[in-house]
Structure formats: structure tokens, C-alpha cells
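In: Got a predicted structure here, sequence first:
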Amino acid sequence: MKVANRHSDCCAAEKHTHTNDNHKHASDEHGDDDGHDHGSTEPQSWLSHWPLLTALTVVIVMMVLEYGFHITFSNLIQLIIFIPAYLLAGYNVLDLAFRKAMRLDFFNEFFLMSVATVGAFAIGSYSEGVAVMVFYAIGEWFQDTAVSNAKRSIKALLDIRPDAVDVIRDGKIITVNPAEVNIDEVIQIKPGEKVALDGVLLSEKATFNTAALTGESKPDNKNKGEQVLAGMINLNQLSEIQVKASFKDSKLSKILEMVQDATARKSQTQLFISRFAKVYTPIVFLLAVLVVGLPYFFVADYVFRDWLYRGLVFLVISCPCALVVSIPLGYFGGIGLASKNGILFKGSNFLDVMTQVDTVVMDKTGTLTKGVFDVQRVVSNNFDEKELLKLAAAIESKSTHPIATAIVKHAGDVLQDVKIEQVEEVAGHGLKGLINGKEVLAGNARLLDKFQITYDKAISEEADTIVVIAVAGQYAGYITIADELKEDAKQAISALHALKIQTVMLSGDKQTVVDKVAKLLGIDHAFGNLLPENKVEQVEALKQQGKHLAFVGDGVNDAPVVALADAGIAMGGLGSDATIETADIVIQNDQPSKIVTAIKIGRLTKKIVWQNIALAMGVKVIVLILGAGGVATLWEAVIADVGVALLAILNAVRIQQMKV
């Protein structure tokens, strides 16, 4: 199971590859290159930090003695006391600085802190040198803890797969690991247990809590034959489920993998800060050297020790760690907040993309409507009505489309003696096949046009969705299907308009149906009678107009458009695997209102991240000026550096507690 490492080198901003939980990185014999195991999400106890706590105690005691009781010690006594404390607090930093220096890497926070603190000792500022190292190490400790907690909270949101499941084999119930269960085997779920694998319900009915998958705690009632997904919790009675996907292929496993991979995809802001740190650190070193040496040529009473002290202050405050840690942490928080709301961002870069979206393009069926169809009428044309329904149900039984499912359900048990052969999908049109030796076509009116079959053109005026049927080359009639709008569809469109976002609907359904839905919801522009390639053309046309697009869809035919949009959003409940895998963002509970939530989370995350950038840079610039001017001491420098880092981290962490 892959987990993305935290950015390991705050100043050098090196990009690490993923590690595997079971195999440590080659450098791990010494810890990661930054001296911390950022890949781990296990919390460390206070006792494991006894060297740092001991050093902190020494600093506090010496400060109390000096400033509280005015007790001073000779330089030798101070060295005897402070050098062990310095080594306890800074051993890891000194070790890493040395190892990086051996690779000619001098522009990093470890070398920076080592130079600053050793320099403080060189000019006799022992307590300040130790304090700089102690507070820097404390800041790193808090940073590591915050990053680990952020990753652990994201992982915990979805890592809820049971590690055991009851499977029925040879009439006996045995408990096995879910990975050992085969497709089509039957598993038994007790009340209160989590479903371990995707499948269909064999019991007559059951009720499930789907909060882990959708973010919604509302119970979901399932009937026999309906889909049940891993991660749902059985609420009220013993249920049997026939497995339809292996453990690794379940939607929950794929979702978990998406979330883990998401922490590795960096946003443009993160990438900019990483590049900035690589340039910024060498410049800071140069400026520190100039602060020390340049006044020699211009200041009459130049004292090397005083200007060296100012240069050391300059080095301490210049560390960009607050930026390079708090910014990824802000994006982790955004991903975590989205997951809590049933939205999966496959990378922090897509949080940024959603802040730029000015047009949301949506599919109709399964996105704005429930995709749960009911047959309204069966209209025959010189053909037996029951036979027409039977033939339509036979060919549609080979399709998983919601319309096909509705026709098969409406027909009932009529397919026992029907011979079904050579069924093929005509993309964007419908189905063609042999039913009891007769060629049957079932789909939209364009299907009959394609095969040059004459039909009553008046059917195009039907307000409902229709499936037109031809038998043996002759128009035989049609079936009308009605779909329901999702409860929050109108609210979603209104909320998008409130955010000044344009809405567009693209559908393969006929224009009369599309216009009806668009009018009910208040959609700005609606286009019907579209084949998959027509949807692509519409999206390309919008992009050529300079629009920043999010496309929302659920069907296999939506996958190309999802891939083309700036942000591809898939409805994860009813959505096809192809669309979910292609999408950048997955809405787990299929609610259109979550599109608005995703945009708001993106904007909120960006706001927090830029607050951190402004805070860190603002304070650093002020203290850098004060330090160069001799006003700020090492104490102010380290407190400002650590304080800014902690404030930025707390600001980033609070994202996950916010409501949108």
C-alpha cells in the first residue's frame, strides 16, 4: 500500500519518490535525509524525545539562574554545561549537515542552522546558540507531528476495509481474508459489520450506512439484486451478498489508492515554493556574508564580532521551512476536508484547478438525474405490444445502462425461452442483435436513421426519453422512459450561479427532454442529441473560448470528455470504473451539490495557503531588516522563525475542522 513521503528537505525541497510500507528507503538506515521518518504515520511518545527535552530543560534552568537570580558562570563552566545540551538537541541536524556537505550540498536548513549555532558559540553566545538549536528542533518536531497527523487522518477516512469476512463454502461458513474470496462466492454480513467486497444483495432487502463512501449517514435501503459496495455497514439484519469484484478491484480499494496517491501530486503553488526555496537559500547565504563583510568598507567603528552576530541572526530567521512545510500541509488539509465531505481529489493540484473554474459542464443522466428509470408507456406500430416489450427486454438485457435495466425490470420474467445472439453496441445509438433469429434494433431515433429504417417522425415530440425498436428491418414501436431529477440538482445549479459560474448540459438524449430538464433546473445552455464525439467537440469549443472547465459525468461515454476538461469530475456511486479512473475528482455520493462543495474547498485551501505565505514572508522580511540593523537578536530570530512556523502549521491544520 503506497504512501507518499512528506517533502523531506525544507530548504532544498528535494522531491522524494514513494516508499512502500514494507520496504524502507535506502537512506533509512540513518533515517530519511531530513532526519525524520515522514512516511510513518505512527505518533511518537514524548519519552522518545528525551534528548531534546533535556536540552530544553538546561536552557530554561540557565536562563532562570541568569535573569532571575543574576547568577553568572565562567566561559569554561558554560561550555561544560551548554556543549552537551547543544549536542543532545542538534546531533541529528549536525549529522545531516555534515552528510549533505560531503555531497557539496551547502544550501539547506541543516547546514544553515549548524553554521548559525556554531558561529554563536564562536563569539561566546553559548545560551543563544543552544536555544536556536533547541527551538529549531522543537519546530521540526511539531512540523513532523502535524504532517503525520494530516496523512493519518486522510488515510483513516477511507482505510476501513475489514480484514476478515464470512464466506459460504460447501454449505459451511468460514472466516477468511477478503483477498481470498473469489468472484461469485457468497459472503455473509452480520448486523453492524462492514461489507468487505463489492457485490449484489441476495437477501430480499437490507439497510446500509454508506457514510464511509459517501460522507452521508442517511441509511440506504437495498433490495435483492441491487449493488452493495465495500465499506458500507449492514444496519439491521443478517444479509448475504454475491461478490462481483475482487478485493483489490473494489471501489473502496480504488478510492483508498486514489487518496494515497493524491498527497504525491503537487499543486502549482507547492511547486513554485519548492523552486523558490532552491533559489532563496543560496541568496540568503550570500546576503548573510555581505551583512558581515560589506560594512567593513563603510563603517568607521567596524567590529567583526558585532557584524558576525548580525549575520548569524540573518541566517536563523531566513530558514524557509515554515513555507515549505505549511503549504503541503494546507493541501493535505484540503484533501482531508474534501474526503470528509465525500469528495476525492486525486491530487492537490486539482484543488488549485477548481479555484479557476468558471464553467461547469454536466452530463444529464446519472449526474443531474437519478439514472433510475421507469417505463411509462409501450407504444407498438402494427406489432404485438407484449412481443415488442419481450424483444426489447431481451436485447436490453445485454446492457448495463439504467434505461436498459428499467426495460428489463418492467418486462418481468419473459426471457426464459428467448435466444439472444450477436448483440453489439452501436456507440451513441443503441443496440443491435438477433433475438430468436430476428434482427432487433433498440436505441434512439438516430439508430434507425443509421440503418435507413422509416419511422414516425412525430415520436421526436415526446417529452420523455424514448427507446425506438425495429424488428427485421421494420419500425415496430417505442417505449417511453422517465427519469427523476436528483433532489439537490436545482440547489446545485443555483449555488453555481451564485459563485458566478456558468452551467452547460450535454446529453445524448433528444433535445426536447434536454430542454425540459434545463428549464426546470435553470441551466444556462443545454445541448441534446449528442454522440460522445459531439460532446468532445462542444467541450473543445468552450475551451477555445478561454473557459476554465469542469466536466461532470458518470458513464463510459463521458470518459473522453472528463479527460479533456481542466477538471474532470466523476459521479462515483453510479459512475463507471472507466470514468472514475479518468476523472481528477470523484464525488462519492453522486450529489450535484458536491460540485459546489469541491469548488469552495479549493478556494478555501488556496486562501489558507496564501495566508501562510504572506505571514511567513512578512515576518521574515521584518526580522531580517531588524537583524541586519542590529536591533533583533538571535532570541528574536529563533522565536520569530519557530513562531511563524507553528502559526502557519496551526492555520493549515484547521482546514480539516472547517465547514463548507
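Out: Yep, it's here.
In: make it CA atoms for all contacts and neighbour counts henceforth
Out: Fine.
In: Just give the nearest non-adjacent residue to L56, would you?
Out: Among residues not flanking L56 along the chain, V134 sits closest, at 6.2 Å (Cα to Cα, 6 or more residues apart in numbering).
In: try K346
Out: Among residues not flanking K346 along the chain, A262 sits closest, at 4.4 Å (Cα to Cα, 6+ apart).
In: close enough to count as contact, the one you found and L351?
Out: No: A262 is not in contact with L351 according to Cα atoms under 8 Å; the separation is 10.6 Å.
In: Help me confirm that the residue nearest to L56 comes into contact with T57.
Out: No: the pair V134 / T57 is not scored as a contact, 10.0 Å apart, by Cα under 8 Å.
In: and the residue most central in space within the chain, what is it in contact with?
Out: In the chain, the residue lying closest to the centroid (Cα atoms, centre = their mean) is F345, at 2.7 Å. With contact set as Cα atoms under 8 Å, 6 or more residues apart in numbering, F345 has these partners: M258, V259, A262, I335, A338, S339, L351, D584, I585, V586.
In: same thing with L520?
Out: Taking Cα under 8 Å, 6+ apart as the definition, contacts of L520 comprise K490.
In: same deal with V132?
Out: V132 makes contacts with T117, V316, L634, W635, V638, as judged by Cα under 8 Å, 6+ apart.
In: before we move on, what about T605?
Out: T605 makes contact with G330, Y331, G333, G334, L351, I655 under the criterion Cα under 8 Å, 6+ apart.
In: Mind checking which of the residues you listed land in helices?
Out: Using DSSP state H to define helices, the subset of those located there is G330, Y331, G333, G334, L351.
In: State the distance from the last one to G334.
Out: It stands for L351. In this structure, L351 lies at 8 Å from G334, with Cα to Cα, to the nearest Å as the measure.
In: and what of Y126?
Out: Between Y126 and G334 the computed distance is 42 Å (Cα to Cα).
In: V299 now?
Out: 51 Å.
In: same check, this time on D170
Out: On the measure of Cα to Cα, D170 and G334 end up 48 Å apart.
In: of the two, who's got more company?
Out: Higher neighbour count among D170 and G334: G334, with 30 against 7, using other Cα atoms under 10 Å.
In: residue contacts, the more buried one?
Out: Remark: with contacts taken as Cα under 8 Å, 6+ apart, G334 is in contact with S348, L351, I601, G602, L604, T605, I655, Q656.
In: which residue packs closest to the first one, ignoring adjacent ones?
Out: Okay, so that is S348. On the basis of Cα to Cα, 6+ apart, the spatially nearest residue to S348 that is not a chain neighbour turns out to be S267, at 5.1 Å.
In: go on, the last one?
Out: Ranked by Cα to Cα, 6+ apart and with sequence neighbours excluded, the top spatial neighbour of Q656 is L337, at 4.7 Å.
In: for comparison:
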Amino acid sequence: MTKERNSKGKELEDMTITSPRTAEEPGPKSRPERPENEEERSSYVLTILSLVLLLAGIALDFFDAEWFSGYLRLAVFGIAYLLVGGKVIKHAATNIVKGEVFNEFFLMSIATIGAFYIGEYAEGVAVMLFYVIGEHFQEAAVARSRKSIKALIDNRPEEVGLIRNGQVVIVDPKEVEIGEIIQVKSGEKVALDGIILNEGSSFNTAALTGESKPDTKGKGETVLAGMINLEKLIEIEVTSRYEDSALSKILKLVEEASGRKAKTQKFITKFAKIYTPIVVFFAIGLALLPYFIVETYIFEDWLYRALVFLVISCPCALVISIPLGYFGGIGAASRNGLLFKGSNFLDLITEVDTVVMDKTGTLTEGVFKVQEVKVEGIPQDQFLALTAALESKSTHPIASAVVEHAGEAYKQLEVQEVAEIAGHGLKGTVDGKELLVGNAKLLQKFNVSFDPKIEEIVETIVVVAIDQQYAGYITIADAIKEDAAVAIAQLREFGVTSIVMLSGDKDSIVQKVAGQLKIDQAYGGLLPQDKVSKVEELKKQGRKVAFVGDGINDAPVITLADVGMAMGALGSDAAIETADVVIQNDQPSQIATAIKIGKKTRQIVWQNIILAFGVKALVLILGAFGLASLWEAVFADVGVAFLAILNAVRLQKIKF
């Protein structure tokens, strides 16, 4: 399957540098609203004038005003028609010159001009007027969708406080280079990706993850553009330029996504090109063929039926509402912390029957944490303090996990004579006691006896001896994410028949995690090429596969899957770049949410298709037998289009 990928964020327009800001001045301004388009405004005015003239003409006809006849009547309805129909006729003529004859502009023009020809002025104006009103509703719905997505995601400030020569200078974020230091006050949005230089703060990360729960970041940790600083003044060393920030890339992905069409969209576009000329020839046949069949043939009557047929058969409802439905799906996904890189993936994810997941960083936190502490002959608090004091002299991730778990008590202990024994652990003196902290091989090396059953433990284990006596052990593992079990259950509810876990971790750990989460199949000790082979096997079996991963080693298999999904908060750039769907908050339960949004989007799109075809088919039959007028035709076309638009917009309000 050929997949379209996102490009780098584009350059944005330059902005001027302002003067230095004092502490009393407010933070970066919010992005101003764009003024209403003058062309749109004039179009609305012309539509209202046309409606007023149409209603006036209908009222005068109803009261049978004698003076309202002939050229005056034609002039009133003609002006009302041209106010709204002028652009439509112009579009039709322009397309004919280009060789694109059969489209909705052509159908509307022929039908309404024909109505004027047979003297049905009011109906001719009404058809064109309500068609244009329907177009206005469509434009408003699309504009609203775009605005809501942009407001949700485009949180980039226009100004940033840059520290230069000891002063804070207000500059455009695009002017800031990598390595420079910016200042972010409490309540301000972070403008650029970077690393915190001082003690840190709490942040609202909703723009990036969809989660409003505050996230605390400390010194040395990464913050991303779009986060809101909730507590205190911080300084950040910039690590990415403005156009390469995580938020800029997200916004670019959403902008590009609406251009990638789903199969249903492509089908309807092709269908309309074939369907429209067929409809025109049927209408011509309906107007002329009865001459050879019907005894009392009246051309004007059969032409009227043909015009009704043309108006009803206009594919506007389909052409308008289907793309809007998919755009609504992309917007709904964005609000839930999911980025679909195209509406085609909204369709594809509904077909997934097999979900394959990486373990570390996808189902587990990707961070070592203490799972269990077993102590013999010593209080646990003392055991942890002694062990953490020695481990604090190491930079190994396992040592860091022990230190973090132990609390602050170890800092009061004196550590001396620390020696690292490669592949075994640490030896040293803590508070006058000789400690051995490491794996079982370390204790064997120093002839310290211990319970041999500890070698059967699956997790990573830290064994401790104090003064040549075995004192206990600490198990350390990558903790399973809180929502991992819920994620697996939800996937089964949404029709996923097979859940597979692939990992580079040792197989014993992989199998234990799989058992805890009730995963169907699990494979450990895999290299990237092994993961690719496993997914290829599944695809050969005819499975529709979604793969979810986060590391650079997952990029090849993400590309191979029918739907590749990446964890966006902690995931590597390579995984995110190659993915079709990005989960911004790193929660595996979002996989099921993505499927749910895809299914709901498809449901609404097909509701619109069935509604449009059903109503049109009914009124087409009535029109062919002379039982439907142009007024019914207007409802069958513009009314159905309006209902379909409302249905599509509804998707943006649904809570998932």
C-alpha cells in the first residue's frame, strides 16, 4: 500500500522585533482573529437581496396585482435570479471552456434558465437561491471546522521573551536560534521546544496530548511548544527552531490530512463525473422522447418534468457532505489527542482486525521502577537507605530507580570506598557497613550465600549483602501503563480479533506482561527485522494490521502495517514521521478511541449517502410522473444537502 507522508513545517511570514519588556508587561498576545472576507460579506448581502425580491414577487403574484406583469415581473424575478445565479452561470461557462461540462454548476444553470423559458420565474429563482444558501451553509460548516481545529492546536505565541546580555528582549519566536535561552512566565504558553534550566514548573499539555491534567517538569527535562506554564518563572534552552517545533509539525499534519482522501471520497468524486452526464441525457430524453409516445404531447410540460429531474439529481449533497464528514472526523480525533494524517486512514482503521504492539513505551512506561522489596534480618527503611546511598554513586538507570524509590533518608549516610565491578554491580562502605549491591553473580564472586530461587525471578533484580550477609533483594521492572489492560479490553469490544505483542526485551519478561494483560500472542528478544517478519506473516494471512510503537527501531514495521500508529509524546521522530496516526498522550487506550472515531465517521458518511440517494430516488420517480414540482426538487437537492451538512457537523460535538 502506498502511503503519503508528512513534510517538514513550512516557513511562516516574518514578524518584527519589539522593544525589551519589563516585568509588569503582559505575556505574549493571543493570535488576532482574521477580518471577515469582503467577498463573502458581499455574497451574503446579494443573497439577502435576492430573497427579498423573490418574496416580494411571490406576494404580488399571490395577490394577483394587475400592474405586476409582463416585463416588470420578468425584471423583478430576473434581477433576483442574477443576484445569486450570476456567479453560478459564470462558473458553468468557465468550466465549459475548460472542457468540464457536466457538474453541479451546469445542472443548476440549465434547470433554472429552463424554468425561466417556460415562465416559472419564481421557481427558477428559488432553485438557484436555495442552492446558493446551501453553499453558504457548507462554507460556514467547513470554516467552523477549520477554526475549531486551529483554535485547539495552533497555540503558538507571536512573541517570546529572549534573554540577551542579561535582559529580556521580546522577539518573534522565528528569530530565536537553537541554544539561546528564553523566559516563560506563569500563565504563558511555551513558544519553542527546549530544556528547563532552573528548578521547573507544572504545565498544561492539552494542546499536545489532549489531556488537561498538569504535568510537572523538572530541571533538565524537555518542554514543548504549546504547553502552558502553570506555576512559576522558568528559563528554557531552545532545542528546535520555530518551524521544527512539535506543535508546528502537529499543525502541519492536520492541515495536510484534509487533502488525503478516503476511498469513499474518491469514489463519490469519480461517481459524480460519470453520474452527471448520464442525468443530463436522461433529462433530455424525458423532455423529447414522449413526443413519439404520448398522444397529447406538450413540450413545456415535459420540459418542466426534465427540469425537475435535473434539479433533483444534482449531486451537491454528496459532494459537499462527505468531505465535510471526514474533515469532522479529523477534527474530533485532534480534540482527543489523535492525529490522523489523512481521511483515508479514518477508513482503514475501521477495517483493522489485528493490533500488534511494541512493549516498552507503548504498553509499559518505558521507565524503570521498583516493583518489590524483600528484606531479611533488617528493617526495610534501613535496607533501602543503605542500598540507595551506594546506588546514588552510579548513573545506571536501575540505580536511579532504586534511589528514586528510597526517598531522602539515604542522603544523611556517609559513603566511602565505592568500587564498580563491571557486569556485576557496586561494592562500598555505607555508614561503616560493607555493602555489595548488584546481581547474583556479584554475591557469588564474594562467596556470599543466598536463596537460589531468586535466580528464577523474571524481572531485573538487585541483590544486596551487608557485611558479607545476604540482606534481601529489590525487583525492578518497566511498569505497565495504567490504561493498558483497559486498552486491550476495548480493542476486543471494537472487533479486534487478535492482539499481538512484539518486543526486543527478554522473552520471559514479555510473556509475563502478556499474561497480565491477556494478550493473545507475544514474542520477545526480537530485532527490528524480526518484527517486520512477524507483521509480514500476519498480512500474508489476510489480516488488516495496525502496529503501534514508539522507538526508532519501530519505524520500519510502522511503515509496513496497514495502519501505522506512533506514541507522540515519548516516541522517536522516526516513528512519528512514518506513522499514519499519532497518539499524542502515549495512552494505549487511544488506539480504541481512534477505531471508534473512524467507525463513527464512516457511519455518518454512509448516513449522508443513503439519505441523499433515498430522497432523490423518491422525488425523481415522482418528478418523472409529473407529481413533483421544482419546489420538491429544491428540497430533494438543497434540503438534503443541508441535512447532510448538519449531520456531518454533529460529529465534531460527539464526546469519545
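Out: Ah, there it is. No experiment lies behind these values; they were computed from the predicted model shown.
In: on that earlier part again, what lines up with the residue nearest to K346 of the first structure in the second structure?
Out: The equivalent of A262 of the first structure in the second structure is A257 (alignment by TM-score structural alignment).
In: tally of neighbours for its match?
Out: That count, for A257 of the second structure with other Cα under 10 Å as the rule, works out to 24.
In: before we move on, what about F110 of the first structure?
Out: A count of nearby residues for F110 of the first structure, using other Cα under 10 Å, gives 26.
In: those helices in the stretch 51-200 of the first structure, which residues are they?
Out: Under the criterion DSSP state H, counting those that start in this stretch, helices of the stretch 51-200 of the first structure are mapped to 75-102, 109-122, 126-158.
In: Can you say which of those is nearest to A614 of the first structure?
Out: Ranking the helices of the stretch 51-200 of the first structure by their distance to A614 of the first structure (criterion: Cα to Cα) puts helix 126-158 first, at 18.6 Å.
In: if we can go back for a sec, ranking the contacts of V132 of the first structure by neighbours, who comes first?
Out: In terms of neighbours by other Cα under 10 Å, the contacts of V132 of the first structure top out with V316 at 31 neighbours.
In: Next up, identify which helix or strand the aligned partner of that one in the second structure is on.
Out: For V316 of the first structure, the aligned residue in the second structure is V311 (criterion: TM-score structural alignment). With the criterion set as DSSP states H and E, the secondary-structure element containing V311 of the second structure is helix 299-313.
In: and that helix, what other elements does it pack with?
Out: Packed against helix 299-313 of the second structure, as judged by 3 or more Cα pairs under 8 Å, 6 or more residues apart in numbering; DSSP states H and E, are the following elements: helix 104-117, helix 263-288, helix 589-624, helix 630-634.
In: Have a look at how far, on average, the second one is from the first structure.
Out: This means helix 263-288 of the second structure. Overlaying the first structure shows helix 263-288 of the second structure at a mean distance of 0.5 Å from the equivalent residues (mean Cα distance after the TM-score superposition for the first structure).
In: Just the angle for that helix relative to helix 589-624, thanks.
Out: Using axes from the mean of the first three to the mean of the last three Cα atoms, to 10 degrees, the direction of helix 263-288 of the second structure lies 0 degrees away from that of helix 589-624.
In: The next helix or strand after helix 263-288 of the second structure aligns to what range in the first structure?
Out: Toward the C-terminus, helix 263-288 of the second structure is succeeded by helix 290-293 as the next helix or strand (DSSP H and E). Mapped onto the first structure using TM-score structural alignment, helix 290-293 of the second structure covers residues 295-298.
In: quick one: contacts of that stretch?
Out: Counting contacts by Cα under 8 Å, 6+ apart, the residues outside stretch 295-298 of the first structure that touch it are Y302, W307.
In: try stretch 263-278 of the second structure
Out: Defining contact as Cα under 8 Å, 6+ apart, one finds that stretch 263-278 of the second structure is touched by F102, N103, E104, S313, C314, P315, L318, V319, I322, P323, N344, D347.
In: To which residue of the first structure is the last one aligned?
Out: To tie it back to what came earlier, the one meant is D347 of the second structure. Correspondence of D347 of the second structure to the first structure, assessed by TM-score structural alignment: D352.
In: Go ahead and confirm G342 of the first structure touches D590.
Out: No: using Cα under 8 Å, G342 of the first structure and D590 do not qualify as a contacting pair, with a distance of 9.2 Å.
In: Now stretch 170-189 of the first structure: buried residues?
Out: Burial within stretch 170-189 of the first structure, assessed by neighbour count using 16 or more other Cα atoms under 10 Å, is assigned to P178, V181, V186, I187, Q188, I189.
In: Could you work out the most separated pair of those?
Out: Spatial extent of those (Cα to Cα) is set by the pair V181 and I189 at 13.8 Å.
In: for L441 of the first structure, helix, strand, or coil?
Out: When the structure is reduced to helix, strand and coil (DSSP: H, G, I helix; E, B strand; the rest coil), L441 of the first structure reads as strand.
In: how near is it to V375 of the first structure?
Out: When distances are taken as Cα to Cα, L441 of the first structure and V375 of the first structure turn out to be 18 Å apart.
In: next one: W307 of the first structure
Out: W307 of the first structure is 86 Å from V375 of the first structure, by Cα to Cα.
In: before we move on, what about L624 of the first structure?
Out: Distance check for L624 of the first structure against V375 of the first structure: by Cα to Cα, it reads 73 Å.
In: More neighbours: which of these two?
Out: More neighbours surround L624 than the other of L624 of the first structure and V375, with 24 against 19 (other Cα under 10 Å).
In: Where in the second structure does stretch 99-117 of the first structure fall?
Out: When the second structure is aligned by TM-score structural alignment, the counterpart of stretch 99-117 of the first structure is residues 94-112.
In: Next, the buried residues of that stretch.
Out: By neighbour count on 16+ other Cα under 10 Å, the buried set for stretch 94-112 of the second structure is 95, 101-112.
In: what does that stretch rub up against?
Out: Where contact means Cα under 8 Å, 6+ apart, the residues beyond stretch 94-112 of the second structure that reach it are 85, 88-89, 91-92, 123-125, 127-128, 272-273, 276-277, 280, 307-308, 310-311, 314-316.
In: Since that was my last question, I'll sign off now.
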